[in-house]
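Colleague: Task: produce atomic coordinates for the following.
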Amino acid sequence: MAYKFVDNYREKGARKKLVRLLKDERQIEDTNVLDAIGRVPRHYFFDETFWNQAYRDIAFPIGEGQTISQPYTVAYQTQLLHIRKNDKVLEIGTGSGYQTCILLELGAEVYTIERQEKLFHRSKLFLNKMGYFPNFFLGDGSKGLSEHAPYDKILVTAGAPFVPEIMLKQLKVGGTMVIPVGDEKSQKMITVIRLNENDYERIELDTFRFVPLVGDQAW
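Modeller: Down below sits the predicted model:
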């Protein structure tokens, strides 16, 4: 049975205000991404005590040393992917599942992997009860998910010390990876496009701060 969530006028109004902020002040231009953010009720991912924080443009703790990402960060990374309907997308770091829902709202076929067992089970149960059904996996996301490769897009939602070669090989030719790369304090957002079997184009963008990507091919 699906949860009976509260999504009253106040929450809908707050969500619209957040979308306007992302468009007007944060300069997110992809209307499909903005529409997806407008459809996913972010307060569902918070304890009711903290609903007043849900539509602020901030990250927020979700337990296990992880956070639900700042809406701007979610919009920024998603916009860089240029998701098209039925794109096969690998998400590294399920976390709360909020970013997963945005990808699904854009029509992607999502494969999402989480290393924290408690978060994995919690997010899987929660998203399924919300009516979202990505392909969930528990494991070391720093190695990607080779058994279901290749992917049109790969999104990494934690800060990596480098771009893992093993992940690049899981991209289709013409595919795009978005990954924050740097040290444990700050990372540059990197877009990598696979040009052919052996060549990649790498574009370095803005600075962010993510929780660290942990695993065999990371910290």
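
Colleague: For the rest of this, base every contact and every neighbour count on C-alpha atoms.
Modeller: OK.

Colleague: any idea how far residue 214 is from the nearest residue to residue 144 once chain neighbours are set aside?
Modeller: Nearest non-adjacent residue to residue 144, counting by C-alpha to C-alpha, 6 or more residues apart in numbering: residue 167, 5.3 Å away. To residue 214, residue 167 is 14 Å away according to C-alpha to C-alpha, to the nearest Å.

Colleague: Here is a second sequence; please produce its structure as well for comparison:
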Amino acid sequence: MTSQTPTSFDQARFNMIEQQIRPWEVLDPQVLALLARMRREDFVPAAHKALAFVDMELPLGQPAVDGETMLAPRVEARLLQDLAIQPTDKVLEIGAGSGFMAALLASLAQRVVSLEINEALARTARENLQKAGFTNAEVRVTDAAANNFAACATEAPWNVILLSGSVAEVPPALLSLLAPGGRLAAIVGNEPVMRATIVTRTGEASFVTAQPWDSLAPRLRNFPEPSRFQF
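Modeller: Next up is the predicted model:
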């Protein structure tokens, strides 16, 4: 596959928005404008740069490791829209990957902390964010799920928590870290059925949950996997 010129990248970015993202009901003007200017190709591994705008997950390592991928562009866009990021929001992301989702979040929020279990990926994400000029996004190497999500609690409460991967269920320990009015987004369930899940904290111990669309995503590592056995 031949390399693409900046002009063809721009055309591919336009096509991605019009053919993948708008049809997935991502219509927020602010989100669409952000996707139009964000250079996704700069966050894609060199071996896959020509696929930066294709409707698929992209492996981040060589060799590819299960779960270490960039989510498909339409999934990233829909999650971003559903979280309704505000300029004053403090955001926690679990699963930094290449840093692209953190870049999108940091473009809209006050501050982003992104946790990544893989040290090599964290280093790449950090470098990608620095090259793109982000000073309000920090990548930390840690197992987010360890010790009942202790690493996630250090700067709580969070206005937004995004799980950039799938989980069997939303851990209550993470919901407790949301500020009043805070939102958590994750892709929840088991193959072949997973659903985007948006949880909003409406009170001290009250939450509202919506599951507006279906999707599949690789598992985040070390999250609780409740028994699926039923009598």
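
Colleague: coming back round to it: and the residue nearest to residue 144 of the first structure, what does it touch?
Modeller: 142-144 (C-alpha atoms under 8 Å, 6 or more residues apart in numbering).

Colleague: which element is it on?
Modeller: Taking DSSP states H and E as the criterion, residue 167 of the first structure maps to helix 165-168.

Colleague: against the second structure, where does that helix fall?
Modeller: With TM-score structural alignment applied, helix 165-168 of the first structure matches the range 172-175 in the second structure.

Colleague: on contacts alone, who are the packing partners of the longest helix seen in the first structure?
Modeller: Ranked by residue count, the top helix of the first structure under DSSP state H comes out as helix 9-24. Using 3 or more C-alpha pairs under 8 Å, 6 or more residues apart in numbering; DSSP states H and E, the elements in contact with helix 9-24 of the first structure are helix 31-39.

Colleague: The helix it packs on aligns to what range in the second structure?
Modeller: Using TM-score structural alignment, helix 31-39 of the first structure pairs with 29-37 in the second structure.

Colleague: what comes up buried for the matching stretch?
Modeller: 31-32, 35 (16 or more other C-alpha atoms under 10 Å).

Colleague: what's the nearest residue to residue 211 of the second structure if we skip its chain neighbours?
Modeller: In space, residue 211 of the second structure is closest to residue 197, 4.6 Å off (C-alpha to C-alpha, 6+ apart).

Colleague: Can you tell me what that neighbour aligns to in the first structure?
Modeller: Under TM-score structural alignment, residue 197 of the second structure pairs with residue 190 in the first structure.

Colleague: Surely its match and residue 207 touch.
Modeller: No - counting by C-alpha atoms under 8 Å, residue 207 is not a contact partner of residue 190 of the first structure; they are 9.6 Å apart.

Colleague: re earlier: superposed on the second structure, what's the mean shift for the helix holding residue 167 of the first structure?
Modeller: If you overlay the two and look at helix 165-168 of the first structure, the average distance to its match in the second structure is 0.7 Å (mean C-alpha distance after the TM-score superposition for the first structure).

Colleague: Closest one of the buried residues of stretch 29-37 of the second structure to residue 4 of the second structure?
Modeller: Distance to residue 4 of the second structure across those (C-alpha to C-alpha) is lowest for residue 35, with 18.7 Å.

Colleague: Please name the residues that touch the closest one.
Modeller: So residue 35 of the second structure contacts 17, 77, 104 (C-alpha under 8 Å, 6+ apart).

Colleague: what's the closest non-adjacent residue to the residue nearest to the spatial centre of the first structure?
Modeller: Residue closest to the mean C-alpha point of the first structure, counted by C-alpha atoms, centre = their mean, is residue 99 at 3.7 Å. Leaving aside its sequence neighbours, residue 99 of the first structure sits nearest to residue 74 (C-alpha to C-alpha, 6+ apart; 6.4 Å).

Colleague: Now check that neighbour against the second structure: what is it aligned to?
Modeller: Per TM-score structural alignment, residue 74 of the first structure is aligned with residue 76.

Colleague: secondary structure element for that match?
Modeller: Using DSSP H and E, residue 76 of the second structure falls in helix 73-83.

Colleague: Can you give me the stretch of the first structure that the helix or strand that that helix is followed by aligns onto?
Modeller: Downstream of helix 73-83 of the second structure, the first helix or strand assigned by DSSP H and E is strand 90-94. Under TM-score structural alignment, the match for strand 90-94 of the second structure in the first structure covers residues 88-92.

Colleague: So which elements touch the strand ranked longest in the first structure?
Modeller: Secondary structure of the first structure per DSSP state E: the longest strand is strand 171-182. Other helices and strands packing on strand 171-182 of the first structure, by 3+ C-alpha pairs under 8 Å, 6+ apart, are helix 71-81, strand 151-156, strand 187-194.
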